[in-house]
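>>> Predicted structure and sequence below. I'll ask about it afterward.
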Amino acid sequence: MTAVGIEDIGAYFGTAHVEVGELFQARGLEQARLANLLMRRKSVALPCEDIVTMAVNAARPVLDRLGAEGRATIETVVVATESGVDLAKSAAAFALAFLDLPKTCRVFEVKQACHGGAAAFQMAAASLAVSPRRGRALVIAGDAPIPVQGSYAEPSQGAGAIAVLLGEPRLARWHADRYGLWSFDNTDFRRPAVDVDVINVDLSIMSYIDCLIGSYKNYSEHTASDFGASFDALAMHTPFPGMVRGAHRTAARRLSGMDAAGIDLDFKKRVSASLEVPAEVGNIYSGCTLMALASSLRHHSTTTGHELGVYSYGGGCSSEFIGLTASADTERTPAAAQLDAALSARTKISVERYDAVLDVARRTLPGTPDADDCLRGVSDLVTTAAHTAGPLLMLGSIKDHHREYLWCDKDMS
């Protein structure tokens, strides 16, 4: 079996962000609940952005580093999302040409709520491990949800995408036998229409914790793993960092018998690094687990490498616990620098402008038949981001359901 792992990571977190504290104040939300989120900022999707643009913009830096010869070895492109722009054609098929990838690719889209990204990661890694061709796979996960304005969910609803290049294990090694599964049918989260989220918050929290315990126990049964001792770092699906803190507290107590002081120390030592990026971006649904994984590799770097436990959960519900081996000095890689750049490329906007952006964004939702000049009123944000990030793909217009995209750069008028 071929050695497979994470070769590189790219990220795109939009061109704008809003301060979560300012949003709380503007909405009149209880300030006492702000601290529980552990959020600082959240990314904002513009009317000219959808999962196709976000996927392409996340993957482009990775492919630029890979070069033309490397691109030719990519044999799978999969996009995991809840925000597909077409009910038949995958976002991966849209992205193929914009990323200048070969026609000798399998392209498809994956959906299983927030677990989609990790599920795609596992399937793509497994296919590479048994293939004799020694190819590569590009896994992209992300979403552009429509925030529920005025709700307590809104401050954590972000936007963005993570691109993971699977091939040589330069950042982390994947292991075919290190996984645990736990899934069952429930109704904690549904999206019956592109702009309708039906959430049972209490059920979602309980299911998240049940699946963490269940998937880890299944993992341990096959690996003789110890939750408290087998992993130097942990990365979990992060709807908001405060939820991860609560779930870790429960898991550490039930699975390892830690006391309160030990739990707090363990959280800071093994989990907090994975929350640095999510605290700046918010919930990107299908991409949340891979974003936490990328954050951990960026902010929990060791000189010798270490064992990394990854927990993914998706409403409905499905979950998996995955064991990876992180490489040494991951904070010094191009992937780490690009993760930082994706955050710094954004412009802070006021809550007033954020609300105006959301109002206009609804006219370019998937299923919209026609929309002109999708960059109107936000081109300054795109130009500023492109100055840092390089050319960015944006939605230009929609004509008879055909979405027309264009590349934008720092000199765009």
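That came in fine, so what should we check first?
>>> C-alpha only now, for contacts and for neighbours.
Noted.
>>> how far does the helix or strand hosting F121 sit from the chain's center?
Using DSSP states H and E, F121 sits within helix 116-130. Remark: helix 116-130 is offset 15 Å from the chain centroid, using C-alpha atoms, centre = their mean, to the nearest Å.
>>> which stretches of the stretch 101-250 of the chain form helices?
With DSSP state H, counting those that start in this stretch, the ranges of helices along the stretch 101-250 of the chain come out as 116-130, 201-223, 241-256.
>>> out of those helices, deepest packed?
helix 116-130 (a mean of 22; mean count of other C-alpha atoms under 10 Å).
>>> Does anything pack onto it? Which helices or strands?
strand 74-80, strand 106-110, strand 136-143, strand 160-167, helix 288-299 (3 or more C-alpha pairs under 8 Å, 6 or more residues apart in numbering; DSSP states H and E).
>>> From the rest of the structure, what touches that helix?
Under the criterion C-alpha atoms under 8 Å, 6 or more residues apart in numbering, residues 1-5, 76, 78-81, 110, 134-137, 139-142, 166-167, 174, 176, 286-290, 312, 314, 320 lie in contact with helix 116-130.
>>> quick check: angle from it to strand 106-110?
Between helix 116-130 and strand 106-110, the angle comes out at 150 degrees (axes from the mean of the first three to the mean of the last three C-alpha atoms, to 10 degrees).
>>> tell me the contacts of the residue minimising distance to the centre of the chain?
Nearest residue to the geometric centre of the chain (C-alpha atoms, centre = their mean): G287, 2.1 Å. Applying C-alpha under 8 Å, 6+ apart to G287 gives the contacts 80-81, 114, 116-117, 140-143, 160-162.
>>> now V52
V52 neighbours (C-alpha under 8 Å, 6+ apart): 85, 91-92, 94-95.
>>> mind running it again at 10 Å?
The neighbours of V52, taking C-alpha atoms under 10 Å, 6 or more residues apart in numbering as the test, are 58, 79, 83-85, 90-96, 98, 142-143, 161, 393-395, 405.
>>> State the helix or strand in which it lies.
Assigned by DSSP H and E, V52 falls in helix 51-71.
>>> List buried residues within the contacts of helix 116-130.
Among these, those classed as buried by 16 or more other C-alpha atoms under 10 Å are 3-5, 76, 78-81, 110, 134-137, 139-142, 166-167, 174, 176, 286-290, 312, 314, 320.
>>> Strands of the stretch 251-400 of the chain, start to end?
Along the stretch 251-400 of the chain, the stretches classed as strands by DSSP state E, counting those that start in this stretch are 306-314, 318-326, 347-348, 392-399.
>>> Alongside the first one, take a look at this:
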Amino acid sequence: MKIGIDKISFFVPKYYLTLEDLAVARQIDPMKYTRGLMQEKMAITPLNQDTISMAANAALNILTNEDIEKIDLVMFATETSVDHSKAAATNLISILGLKNQTRVIELKQACYAATAALNFAKGHILQNPDSKVLVVASDIARYGLKTDGEATQGAGSVAMIVSKDPKITVINQHAGFYSDDLYDFFRPSHMDYALVEGHYSNEMYKKFFNESYNDFLNKSNQTLDDLKAVTFHIPYVKIGLKTLSFLTNPDERLDLFENFKDATIYNKQIGNIYTGSLYLSLISLLEQGNLKDNEQIGLYSYGSGAIGEFFSMTTVEGYKHHLNKVHHEKMLNDRVNLSIDEYENIFNSIIKNDFIFDDEPHEEIILKQIKNYKRYYEKKNTWKCSFFILLWKRLKNLKNRVK
């Protein structure tokens, strides 16, 4: 049975900050960010967006009534959860109108959890061939103002539907792993921002790639020649490029470097989105690249703490017809460029309780209110309906007064 990604999409919030503007404000040479990190912009979440609303918006791009009828498992991968107990996947039941006869779970292992979710989804489909699984990865990467990691922030979500006979990619059998107990990047539960050993974390990223990649080759009896592209977890683009250079060079495999460039177009525009980063890169490759049908892609997933996994997917015949390229490009182009002051005001305005957003939503789904620490979400069409009902009531009251 062939199992893999039947649909895939991403969501990014409406605001962004250019890294050139950030560099100027921090009195840093912009080349340190645009060339040193190979990043251009970072997505900024407004107050009415969180990891749950972003995940719901990404899922809305691909969900149909037929999908909802067949989905009986939802896995929500995040390392920026809004609740230590209640799984974010439970919120999606009401927001997306999913069946109550659905298993829901939240997964955490730094930036790796979405890859674990894909593996679990594949096993679920093997046991339940006629069902579908919704996998979402949603995060907000924040390191604090004027910190070393500030330029590698970002926000966004990726949604995938996993099923048999997929329309986009088949998840192949073999995977290589490597895990160890270390503290390269971590965030104790009482802290708002992660603690990062930057140089050490970069070295572990590369080490775990080598270990998991070699494990993959041993298990699959394949070589680099079998792969037409290699995608990476992208905290920033430059580290992926450096890691690819360990495998080969442009003189030997120019196609891998050209495909890497295509695979990081979206990442450059959005920044680090943690659990969704690898799959944002996959979307970029599929939509912006020139891969043919039935070609194999290598994927490297890394989660600090730490685990690395290297596995592969194969494109399905006609996969290009099932992508959301036009929607994604429009979403990126329609964003608003913030000034430094606007960015810092949003960054410093984190509200944890007793909050209501009264303006018209720009996105399909927003965080409408936090009351008694409970989160309430609203759909755009619901807002419009409520607005017209309110207007009708006011006009009716005015008419009665005139009488």
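Perfect, I can see it now. Quick caveat, the model's predicted, so the values are computed rather than measured.
>>> sorry, back to before: I'd like the strands of the stretch 251-400 of structure 1 as CSV, with distance to R362 of structure 1 appended.
As requested, the strands of the stretch 251-400 of structure 1 are arranged in CSV below (distance: least, C-alpha to C-alpha, whole Å):
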stretch, distance to R362 of structure 1
strand 306-314, 25
strand 318-326, 30
strand 347-348, 21
strand 392-399, 13
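>>> wait, what's in contact with the aligned partner of K238 of structure 2 in structure 1?
The alignment partner of K238 of structure 2 in structure 1, by TM-score structural alignment, is G242. Residues counted as contacts of G242 of structure 1 (C-alpha under 10 Å, 6+ apart) are 34-39, 248, 275, 279.
>>> same check, this time on G240 of structure 2
205-206, 230-234, 260, 264, 300.
>>> what about it, distance to Y205 of structure 2?
Distance, G240 of structure 2 to Y205 of structure 2, by C-alpha to C-alpha, to the nearest Å: 9 Å.
>>> Mutual contacts of those two, please.
Joint contacts of G240 of structure 2 and Y205 (C-alpha under 10 Å, 6+ apart) are 233, 300.
>>> circling back: between the strands of the stretch 251-400 of structure 1, which one is closest to E69 of structure 1.
Minimum separation from E69 of structure 1 across those (C-alpha to C-alpha) falls at strand 392-399, 22.6 Å.
>>> now the angle between helix 51-71 and that closest one, please.
Using the same axes, to 10 degrees: strand 392-399 of structure 1 against helix 51-71 is 130 degrees.
>>> Aligned to Y311 of structure 1, what sits in structure 2?
Match for Y311 of structure 1 (TM-score structural alignment): Y300.
>>> Identify the residues contacting the closest residue to S163 of structure 2 other than its chain neighbours.
The shortest distance from S163 of structure 2 to any non-neighbouring residue, by C-alpha to C-alpha, 6 or more residues apart in numbering, is to K132 (5.0 Å). Going by C-alpha under 10 Å, 6+ apart, K132 of structure 2 touches 6, 67-74, 121-122, 124-125, 161-164.
>>> run the last query once more with 7 Å
70-72, 125, 161-163 (C-alpha atoms under 7 Å, 6 or more residues apart in numbering).
>>> Any chance of TSV for the helices and strands packed on helix 116-130 of structure 1, columns distance to A356 of structure 1?
Shown next, in TSV, are those (distance: least, C-alpha to C-alpha, whole Å):
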stretch	distance to A356 of structure 1
strand 74-80	28
strand 106-110	31
strand 136-143	20
strand 160-167	19
helix 288-299	26
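>>> which stretch among those comes nearest D329 of structure 1?
The minimum distance between D329 of structure 1 and these falls on helix 288-299, with 8.8 Å, by C-alpha to C-alpha.
>>> tell me the average deviation of that closest one from structure 2 after fitting.
Its matched residues in structure 2 lie on average 1.2 Å from helix 288-299 of structure 1 after superposition (mean C-alpha distance after the TM-score superposition for structure 1).
>>> okay, that helix sits on what stretch of structure 2?
With TM-score structural alignment as the criterion, helix 288-299 of structure 1 aligns to 277-288.
>>> Mind listing residues that contact the matching stretch?
10, 158, 231-234, 259, 262-267, 301, 323, 325.
>>> what do you get for stretch 81-95 of structure 1?
51-52, 56, 77-79, 107-111, 113, 116, 141-144, 286, 366.
>>> gap between the two ends of stretch 349-365 of structure 2?
Using C-alpha to C-alpha, the two ends of stretch 349-365 of structure 2 sit 20 Å apart.
>>> And that stretch, what's buried?
Neighbour-count burial for stretch 349-365 of structure 2 [16+ other C-alpha under 10 Å]: 355, 361, 363-365.
>>> measure M160 of structure 2 to S131 of structure 2 for me?
Between M160 of structure 2 and S131 of structure 2 the computed distance is 14 Å (C-alpha to C-alpha).
>>> Let me fix that, I meant to ask about I68 of structure 2.
Distance of I68 of structure 2 to S131 of structure 2, given as C-alpha to C-alpha: 10 Å.
>>> Then S9 of structure 2?
In terms of C-alpha to C-alpha, S9 of structure 2 sits 20 Å off from S131 of structure 2.
>>> E79 of structure 2 too?
Distance from E79 of structure 2 to S131 of structure 2, by C-alpha to C-alpha: 27 Å.
>>> ok, the closest residue to V230 of structure 2 other than its chain neighbours - contacts?
Once flanking residues are discounted, V230 of structure 2 sits nearest to G298: 4.4 Å by C-alpha to C-alpha, 6+ apart. By C-alpha under 7 Å, 6+ apart, the contact list for G298 of structure 2 reads 227, 229-231, 311-313.
>>> would you list the residues you listed in TSV and tack on neighbour count?
Shown next, in TSV, are these (neighbours: other C-alpha atoms under 10 Å):
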residue	neighbour count
L227	17
A229	25
V230	24
T231	29
F311	24
S312	22
M313	21
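>>> and W174 of structure 1, what pairs with it in structure 2?
So W174 of structure 1 corresponds to I171, using TM-score structural alignment.
>>> Tell me who's in contact with that match.
3-4, 312-314.
>>> how close does S9 of structure 2 get to A117 of structure 2?
Using C-alpha to C-alpha, S9 of structure 2 is found at 16 Å from A117 of structure 2.
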